[in-house]
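S.K.: Could you work out the structure for the sequence below:
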Amino acid sequence: MTTTALVHVAAGTATMEGMLELPHDAAGVVLFAHGSGSSRLSPRNNHVARVLRDAGFGTVLLDLLTPDEDSNVHNRFDISLLTRRLRAAAAWLAAQDATLALPLGLFGASTGAAAALQLAADPAVRVAAVVSRGGRPDLAGVDALRAVEAPTLLIVGGADEPVIALNEQAYAELGCVKRLAIVPGATHLFEEPGTLDEVARLAADWFAGYVAGG
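M.R.: From the prediction side, this is the model:
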């Protein structure tokens, strides 16, 4: 039995809308950080979220930006802003009866991956594990990458060569338990048959090892 709720999370003067879905006896909760131009309705992130719920994890898919904010392309690349919003969401989860005791995982895509890593670098926030899908972890900055202690998985498409190079740069700066997984034949959006399923499998295994088993 999965509990599903439309939630509204305050972040300064803004309010983020999202969906919390929590299986019975969840092993943890995974907070999604969407990439530039994406939203909580992203079919790719929702596909991954379904697989994670089947594996026993709660999921939270939030719009980190309001519609007005998202209309300004600059905001989509404002990693500090995205991180503040993600921090507000993590604090909200830590204050809810249903999720306060659950370990927190972060799943970031595109620029959302940088925000997830910046949040994981904050010693005041307890993050059990991080997964990046086609992300820009390099945008988190060297200082943040070096401060991350949560086990981190970077997933990149094998045909997404520019992003592979950026992930390799970020990977070299991470001092935590880490893995760089290349999905053969996948382009940036993992639209090729079976490639998004592989992303979901890798993410579920990572969270099972470091959120449920951590």
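
S.K.: Could you use CA atoms for every contact and neighbour count after this?
M.R.: Fine.

S.K.: Am I right that A150 is in a strand?
M.R.: No: counting by DSSP: H, G, I helix; E, B strand; the rest coil, A150 falls outside a strand, being coil.

S.K.: Mind jotting down where the helices sit in this protein?
M.R.: Secondary structure of the chain by DSSP state H: the helices cover 43-54, 67-70, 73-76, 79-95, 111-120, 142-147, 161-173, 195-207.

S.K.: L153: which of those is closest?
M.R.: helix 195-207 (7.3 Å; CA to CA).

S.K.: Mind putting the helices of the chain into JSON lines with mean neighbour count and distance to V7?
M.R.: Listed next are these as JSON lines, based on neighbours: other CA atoms under 10 Å; distance: least, CA to CA, whole Å:
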{"stretch": "helix 43-54", "mean neighbour count": "19", "distance to V7": "16"}
{"stretch": "helix 67-70", "mean neighbour count": "12", "distance to V7": "16"}
{"stretch": "helix 73-76", "mean neighbour count": "15", "distance to V7": "22"}
{"stretch": "helix 79-95", "mean neighbour count": "20", "distance to V7": "10"}
{"stretch": "helix 111-120", "mean neighbour count": "30", "distance to V7": "20"}
{"stretch": "helix 142-147", "mean neighbour count": "18", "distance to V7": "29"}
{"stretch": "helix 161-173", "mean neighbour count": "17", "distance to V7": "32"}
{"stretch": "helix 195-207", "mean neighbour count": "20", "distance to V7": "23"}
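
S.K.: Let's see this one next, to set against the first:
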Amino acid sequence: MPKFEVRVPPHGLPGTLSVPGNAGALVLFAHGSGSGRLSPRNTTVAEALNARGIATLLFDLLSEAEEIDRANVFEITLLADRLTEAVNWAMADPRTAGLPLGLFGASTGAAAALKAAARLGPKVKAVVSRGGRPDLAWDDLGAVAAPTLLIVGGADETVLELNAEAFGRLTGDKALKIVPGASHLFPEPGALDEVIALSARWFERYLMGNGDGGSAP
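M.R.: Model prediction:
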């Protein structure tokens, strides 16, 4: 499968674009605080999506200089700006132009994904949040038109409560799925596999018109 090391304009942010043969969709990843394009969890999810015919872009939302100021990882508007720029670049790049596009966000990256989805409207066809903080995009949730799946660990009690509150603000197609016994980073045996199964079904349903999307594996 072709993999390309790219620089996402206009800031030249490094990323990895993976495009399987006959790709039917594209998912951009927005990592959470303290993580980057090499996040092992996001990389695992991306590889599983690639195996299902979905192209992926993992990229750093901040430059090295910006990462020095840790406050930037919680600047949701800044992160959403970067994600929006990446979406517009991917939609124009000949390798991915024309592919239905989704966003996958983790932790604070989920808030950035939802804020970007609210801005981009019909350009974004689906959003998945893994252990996310959608509450950090509170004022934008009502404007998210893209079908949105919130995945939370059952043992991640505070984040689960925040997701339940945010879920009520979403007005389009939506689902809240709880992975029993899983904590924030889903390190428990089988937990990340559950995340992958739920995410893949959601994207296959809303990006590729396959499956039922919302049912549990």
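
S.K.: Can you lay out the helices of structure 1 as TSV showing distance to S36 of structure 1?
M.R.: As requested, the helices of structure 1 are arranged in TSV below (distance: least, CA to CA, whole Å):
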stretch	distance to S36 of structure 1
helix 43-54	13
helix 67-70	9
helix 73-76	5
helix 79-95	10
helix 111-120	6
helix 142-147	20
helix 161-173	14
helix 195-207	18
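
S.K.: which stretch among the ones you listed comes nearest T3 of structure 1?
M.R.: Closest of these to T3 of structure 1 is helix 43-54, at 10.9 Å (criterion: CA to CA).

S.K.: For G194 of structure 1, what is the corresponding residue in structure 2?
M.R.: Mapped onto structure 2 by TM-score structural alignment, G194 of structure 1 lines up with G190.

S.K.: I'd guessed A116 of structure 2 sits against A86; true?
M.R.: No: with contact defined as CA atoms under 8 Å, A116 of structure 2 does not reach A86; the gap is 10.4 Å.

S.K.: Pick out the residue nearest the middle of structure 2.
M.R.: Closest residue to the average C-alpha location of structure 2: F104 at 1.0 Å, with CA atoms, centre = their mean.

S.K.: how close does the counterpart of that residue in structure 1 get to N72 of structure 1?
M.R.: Alignment note (TM-score structural alignment): F104 of structure 2 maps to F107 of structure 1. The gap separating F107 of structure 1 from N72 of structure 1 is 24 Å, by CA to CA, to the nearest Å.

S.K.: With T83 of structure 1 instead?
M.R.: 17 Å.

S.K.: same check, this time on L31 of structure 1
M.R.: 24 Å.

S.K.: Looking at the two now, which is surrounded by more residues?
M.R.: Higher neighbour count among L31 of structure 1 and N72: L31, with 24 against 11, using other CA atoms under 10 Å.

S.K.: how close does that one sit to P162 of structure 1?
M.R.: Taken as CA to CA, the span from L31 of structure 1 to P162 of structure 1 is 26 Å.

S.K.: got it, and D197 of structure 1?
M.R.: According to CA to CA, D197 of structure 1 and P162 of structure 1 sit 22 Å apart.

S.K.: ditto for S39 of structure 1
M.R.: Plainly put, S39 of structure 1 is 23 Å away from P162 of structure 1 if you go by CA to CA.

S.K.: Ok, V125 of structure 1 next?
M.R.: Taking CA to CA, one finds V125 of structure 1 at 31 Å from P162 of structure 1.

S.K.: swap in L153 of structure 1?
M.R.: The spacing between L153 of structure 1 and P162 of structure 1, counted by CA to CA, is 18 Å.

S.K.: same deal with L41 of structure 1?
M.R.: Taking CA to CA, one finds L41 of structure 1 at 26 Å from P162 of structure 1.

S.K.: count of residues packed around S42 of structure 1?
M.R.: S42 of structure 1 has 13 neighbouring residues, counting by other CA under 10 Å.
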